[in-house]
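1. sequence below, structure please.
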Amino acid sequence: MRDISVPALAAPLRSGGLADSVFDTAAHQPDFAQLARRDDHTPGDWQEVSAAEFRDEVMALARGLLADGIRPGTRVALMSRTRYEWTLFSYALWAIGGQLVPVYPTASAEQLRCILAGAKVTAIVVENEAQAMTVAEACDARATLRRLWQLDLDCVRRLTEEGTRLTEADVHRLRHAVSPGDIAAIVYTSGTTGRPRGCVITHANLAAGCDTLYAGWGGLLAAPGERPSLLAFLPFAHIYGLMVQVACLRGGVKLAHQPDVTSDELLPALASFRPTFLFAVPYVFEKICARARQAAEQAGRRRTFDAAMTVAVRYAEALAAEAQGTGRGPDPFLRARHALYDRLVYSRIRELLGGRVRTAVSGGSPLLRELGLLFAGAGITVYDGYGLTETSGAITVQPPGRVRFGTVGMPLPGSAVHLALDGEVWVRGAVVFAGYLDEDGAAESGLYDGWLATGDLGHLDEDGYLVITGRKKDIIITSNGKSVAPQGLEQRLCAHPLISQCVVVGDNRPYVTALITLDPEALEHWHHLREEPGGDSEAPTPEEQLQAEVRRAVARANASVSRAESIRAFRVLPGEFSQEAGLVTPSLKLRRAAIVRRYAAEIDALYAQGQREEPETRQDRRRWAAAGLYAR
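-> This next block holds a predicted model:
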């Protein structure tokens, strides 16, 4: 199968813009709990914000922006973590026809300089003085920046006071002039393979995806009788996070914000807010599983936990086979073991998310099949999806009630997928952007007769489910002419609790090798569990045990590919790839070319110590393995 399309499910936005939903909801349901904010006095408590209250705040801030010189078409950058004011500023800006330019709060001066100049940004909102200093460093002769507002200096209150000299009619006049085809946001790509590009996203683009998801998947957001609620922690500077915000405001889902995504901050927030649904990326699901495993280890129940995980995967596989007509479902013995572990283990995993989440969505990168099965077996069905900045978020998603693990689903209703002869995924639909921003700040098309070439490789199964196999630019071609897609191997390695990042290399080399980094928190926990007084002097040292653990992880990953595609040697690096070093994008994607350049010496050493394709003797294999150079 090379083509598939799905009929539209939701009507397109025919008039107005994104801000209209705020005013419409307030007019029809003024007391409706639209958002929730942390209680300043009791951090574990949340205060609801009604639709009328939020409408009034948006209106007041919109008047302030007008009074300070913002006009329709003005581009305003927003450099902040995921917080209430992000949502407030974006809707106030859309209410007067302004254009939002999201910026990651961790962006460097060079990255910010590129965005400010490329998008011709006139004003910017920052959180704190450190970000303000980054803005100052980024401004050069090309900068068009005229205003800077700082959240921790109470800029919302000051703008609101300034806006009192204007009337609400001034805002409504501009809001009614906004049309679906107007630009809502200029969202920059992550720039994994080059300079970030500004994607022109219209009000209609964002509305199409959000309305379609709510129309088709709205019933999954909460159990019957429960009010849907969501804790947003993904960065709103990423199109995925921005889509989540708009979907909540358009779909009537109570929205709360969590700025800090470290485990120590995110998990307590989930426990106190108790959302009914979860939007996340694979990394978050991996962290949740790792935290549950650590708790089990500390309680001396590691074997029970591992057995429960095995049962969860087998149980979910059996249910999936039954749904697809290829199996009879779980047998009575498996059902009994699953019921036992549900009380002992799975319920504890659900409690980490607040206890009410039964359905979630994963995006940003494909979710490993085994991880999806594990969560499904634990009582949380994860709907994996696929999209790009250019598609305003999702372009494919698992159909309701018909999840096929290991795929990213079928085209979003109203969209189509085509596979080119070389396997590249092409897409089109109402969610596909208006084009790229050119050097003069105007939009230039990146489309071919309405089709977007995504740069991703994949295939469609017999039922039209899309499987992403890698990035076209990431394909490794060894000196033997073998083409290797590194993504699958890297995902499998990173599924190990100790492994944080992995880059598979091998272009123009005789075989494939890997650079691996370890998760500092997991590593500390691993060492803590192995701290024993005294000990056998003949026993392996902790460093040798660690190398052995990583070797086993590499061997397990290798089992999923052919011998020619397997990792023959690896090097564990002393620290993680970081954004500060220019090796990771703000959305946590690896900059492969930069990593290969930075660690060229280490890569050369991997191959220099293995001129032969295989170590010839058992003694060589042991010596190489001890050095982390031999995987299997």
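2. okay, CA-based contacts and neighbour counts for the rest of this
-> Will do.
3. OK, contacts around Pro366?
-> If you count contacts by C-alpha atoms under 8 Å, 6 or more residues apart in numbering, Pro366 has them with Pro282, Asp384, Gly385, Tyr386, Gly406, Thr407, Val408, Ile468.
4. what about the first one, neighbour count?
-> Neighbours of Pro282 under the rule other C-alpha atoms under 10 Å: 21.
5. doesn't Arg369 make contact with it?
-> No. If you go by C-alpha atoms under 8 Å, Pro282 and Arg369 don't touch, sitting 10.8 Å apart.
6. okay, the contacts of Pro366 in JSON lines with distance to Pro43 and secondary structure next?
-> Converted to JSON lines, those look like this (distance: C-alpha to C-alpha, whole Å; DSSP: H, G, I helix; E, B strand; the rest coil):
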{"residue": "Pro282", "distance to Pro43": "27", "secondary structure": "helix"}
{"residue": "Asp384", "distance to Pro43": "32", "secondary structure": "strand"}
{"residue": "Gly385", "distance to Pro43": "33", "secondary structure": "strand"}
{"residue": "Tyr386", "distance to Pro43": "35", "secondary structure": "strand"}
{"residue": "Gly406", "distance to Pro43": "39", "secondary structure": "coil"}
{"residue": "Thr407", "distance to Pro43": "39", "secondary structure": "coil"}
{"residue": "Val408", "distance to Pro43": "37", "secondary structure": "coil"}
{"residue": "Ile468", "distance to Pro43": "41", "secondary structure": "strand"}
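7. another one to check against the first:
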Amino acid sequence: MNVLLKAIEHVVRAQPNEVAFTGVLNGELATLSYQQFWQHANDVSQRLRALGCRCIALREQNGLPWAVIDIAAQLANVVLVPVPHFFSDSQVAHLLSDSGADLLIGDWHVNDLTGHGIESIAPIYGLSAMRIASEQSELLPETCKVTFTSGSTGQPKGVCLSADNLYRVSQSLANVVRPTVNNGAHLAVLPLATLLENITAIYVPLLLGQSSVLLSGAQVGLKGSSQFDPATFATALATHRPSSVVLTPALLEVLVALVERTPELGRCFQFIAVGGARVSSSVMAQAHRLGLPAFQGYGLSECASVVSVNTPTHTSIDSAGQVLEHQQVRIDEQGQLWVTGNIALGYIREPFTEQWLATGDLAQLDEHGYLTITGRVKNQLITAYGRNVSPEWVEAEAHGFASLRSLVVVGDGEKSLTAVVVHDSPADVMRDLRLLNQGLPDYAQLKHCLCLADYPQDRPLWTANGKPLRPNFEQWANDQRHSIITIGQ
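-> A predicted model of the protein is given here:
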């Protein structure tokens, strides 16, 4: 039994009758005590051993089966590969081939698997299951879970994580939130196939002896990877009264808007973690004014998720918080962040051999140990005056203005920066750009604007997961010089 399972078993024995999970099971809302959950996971692990499988690809909405199968796979020493629903068919095919998964559980359709040898078998904990003909992949030794990054290009990369990797980050997070989150339950809003939610909605509550609510995306308002229904989210909050959630910056903006209209929705929270991208300082300040305990953090799959996070007792609102106890960081002369202490085993067939990992992120570390992520090394713009500007930083600040949420910054090699914005009111855009500039240093201010009704359909401007292809944006914006206007004071 690995170190994470031993820690969870200790909690099970200490409080067998406390509620561990509430969630969907066979279409109905149900609860599992710690003892019931542990027994169900052990029963499923026996089934997995009998099947003799090596690697499970789990493609399923949030619910009790997801949590049970996650722990059961570890008990059976079987590698688990979560499969995001928003992956394209080609990305899923790549994931299956790269991981060598030989058992599919959950929401799989035979039509999607043409060309594979498929054998349907009896359901596993209420979920459909199929054996799939697969060659054994060269997963790295000690791999417990493979999380596939969405990738800035088409094909995701499989990050191999050990049980020790998962335990270290989960225990550090449990230690951080223990003084704050002392009752209530965590509500999983992001998909459990997302490593951050996997850790915060399953492992951390189990280590804390607390409860977690696992609802499908439709039940919390999440549709795909980029659509969200605020009314459904509000209903879930009113029904379950969670003490903690993990949100992306966009979802925090939704929560802020909801709480402005209905303050009662915000009173249940003790800890709101925000990650996935830099958060606008104005949005974070607005959340705090409403009494929302929102705290920005930073992490990456190659470090088993969270590296740093703000807390109620140690907060710097514009930063990603202080580094967790299991990690160490340094910043090189180019401003790039390096991390050590809980590095993943590596990518499939590509073990990490160095003690320190170059994150590819630009960062600053102040005298109090607060880490601020300013952008990506490869995206850094250098103006004609030699000033380095992270476009992600400016874009994050722009998200605090309703008309600027589509803003992309261009201007590499130019004397000044240009905002590319899609919006139906150029007047609103110009007004908000002037307000944005008031909070930016002169070298990062946006002096010009290209305001459009929509992006062109014949130009590849975005990656598969919705990030701007910056060289393409630069070239395209240069072609549109005749439409660029100057932003006045």
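8. quick TM-score on the pair, please.
-> The TM-score (TM-score structural alignment, normalised by the length of the second structure) is 0.85; 466 aligned residues with a C-alpha RMSD of 3.1 Å.
9. quick revisit: nearest to Ile4 of the first structure among the contacts of Pro366 of the first structure?
-> Distance to Ile4 of the first structure, by C-alpha to C-alpha, is smallest for Val408 among the contacts of Pro366 of the first structure, at 13.7 Å.
10. so what corresponds to that closest one in the second structure?
-> Counting by TM-score structural alignment, Val408 of the first structure corresponds to Ala320 in the second structure.
11. sorry, back to before: got a winner among the contacts of Pro366 of the first structure for most neighbours?
-> Among these, the one with the most neighbours (other C-alpha under 10 Å) is Asp384, at 31 neighbours.
12. contacts only, for it.
-> Applying C-alpha under 8 Å, 6+ apart to Asp384 of the first structure gives the contacts Val361, Ser362, Gly363, Pro366, Leu367, Val397, Gln398, Phe405, Thr407, Val408, Gly409.
13. if we use 6 Å, what do you get?
-> Val361, Ser362, Val408 (C-alpha atoms under 6 Å, 6 or more residues apart in numbering).
14. can you check Leu207 of the second structure too?
-> By C-alpha under 6 Å, 6+ apart, Leu207 of the second structure lies in contact with Ile8.
15. any idea what it aligns with in the first structure?
-> Per TM-score structural alignment, Leu207 of the second structure is aligned with Arg250.
16. and that match, how far from Pro259 of the first structure?
-> 22 Å (C-alpha to C-alpha, to the nearest Å).
17. repeat for Ala631 of the first structure
-> Shown here: Ala631 of the first structure relative to Pro259 of the first structure, a distance of 40 Å by C-alpha to C-alpha.
18. could you do Asp20 of the first structure as well?
-> 26 Å.
19. those two - which one has more neighbours?
-> Taking neighbours as other C-alpha under 10 Å, Asp20 of the first structure and Pro259 compare with Asp20 leading, 20 against 16.
20. pull the contacting residues for Pro293 of the second structure.
-> Phe271, Ile272.
21. tell me the counterpart of it in the first structure.
-> Going residue by residue (TM-score structural alignment), Pro293 of the second structure aligns to Thr381.
22. contacting residues for Ala14 of the second structure?
-> Here Ala14 of the second structure is in contact with no residue (C-alpha under 6 Å, 6+ apart).
23. likewise Leu590 of the first structure?
-> Shown in contact with Leu590 of the first structure (C-alpha under 6 Å, 6+ apart): Val584.
24. ranges for the strands of the stretch 101-250 of the second structure?
-> Assigned by DSSP state E, counting those that start in this stretch, the stretch 101-250 of the second structure shows strands spanning 103-106, 118-124, 127-132, 145-148, 158-161, 185-188, 211-214, 222-223, 227-228, 244-247.
25. what sits up against stretch 116-136 of the second structure?
-> Gly100, Asp102, Leu103, Leu104, Ile105, Gly106.
26. need those residues in TSV (columns: distance to Tyr167 of the second structure).
-> Shown next, in TSV, are the contacts of stretch 116-136 of the second structure (distance: C-alpha to C-alpha, whole Å):
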residue	distance to Tyr167 of the second structure
Gly100	25
Asp102	26
Leu103	25
Leu104	25
Ile105	24
Gly106	25
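27. among those residues, which one lies nearest to Ala231 of the second structure?
-> Among the contacts of stretch 116-136 of the second structure, and counting by C-alpha to C-alpha, the member closest to Ala231 of the second structure is Gly106, at 27.6 Å.
28. wait, isn't the closest one in contact with Ala57?
-> No. Look at Gly106 of the second structure against Ala57 with C-alpha atoms under 6 Å: they stay out of range, at 8.6 Å.
29. measure Gly17 of the first structure to Val432 of the first structure for me?
-> Going from Gly17 of the first structure to Val432 of the first structure by C-alpha to C-alpha gives 17 Å.
30. compare the two (neighbour count), which wins?
-> Set side by side, Gly17 of the first structure and Val432 show more neighbours around Val432, with 30 against 27, by other C-alpha under 10 Å.
31. run through the residues that contact that one.
-> Going by C-alpha under 6 Å, 6+ apart, Val432 of the first structure touches Glu390, Thr391.
32. need the counterpart of it in the second structure.
-> Checking TM-score structural alignment: Val432 of the first structure goes with Ile343.
33. residue in the second structure matching His338 of the first structure?
-> By TM-score structural alignment, His338 of the first structure lines up with nothing in the second structure.
34. distance-wise, check His338 of the first structure relative to Gln545 of the first structure.
-> Distance, His338 of the first structure to Gln545 of the first structure, using C-alpha to C-alpha: 32 Å.
35. give me the more crowded residue out of those two.
-> Neighbour totals were compared for His338 of the first structure and Gln545, and His338 leads with 24 against 14 (other C-alpha under 10 Å).
36. any idea which element the more buried one lies in?
-> Using DSSP states H and E, His338 of the first structure falls within helix 332-341.
37. in the helix or strand following that helix, what's buried?
-> Using DSSP H and E, the helix or strand that follows helix 332-341 of the first structure in sequence is helix 347-352. The neighbour-count check on helix 347-352 of the first structure (16 or more other C-alpha atoms under 10 Å) flags Arg348, Ile349, Arg350, Leu352 as buried.
38. which residues in the second structure form helices?
-> Along the second structure, counting by DSSP state H, helices occupy 3-14, 34-51, 64-75, 89-99, 163-177, 195-198, 204-208, 217-220, 230-240, 249-261, 281-289, 391-398, 426-438, 470-479.
39. what span of the first structure lines up against the fifth one?
-> Read it as helix 163-177 of the second structure. Aligning helix 163-177 of the second structure against the first structure (TM-score structural alignment) gives residues 203-217.
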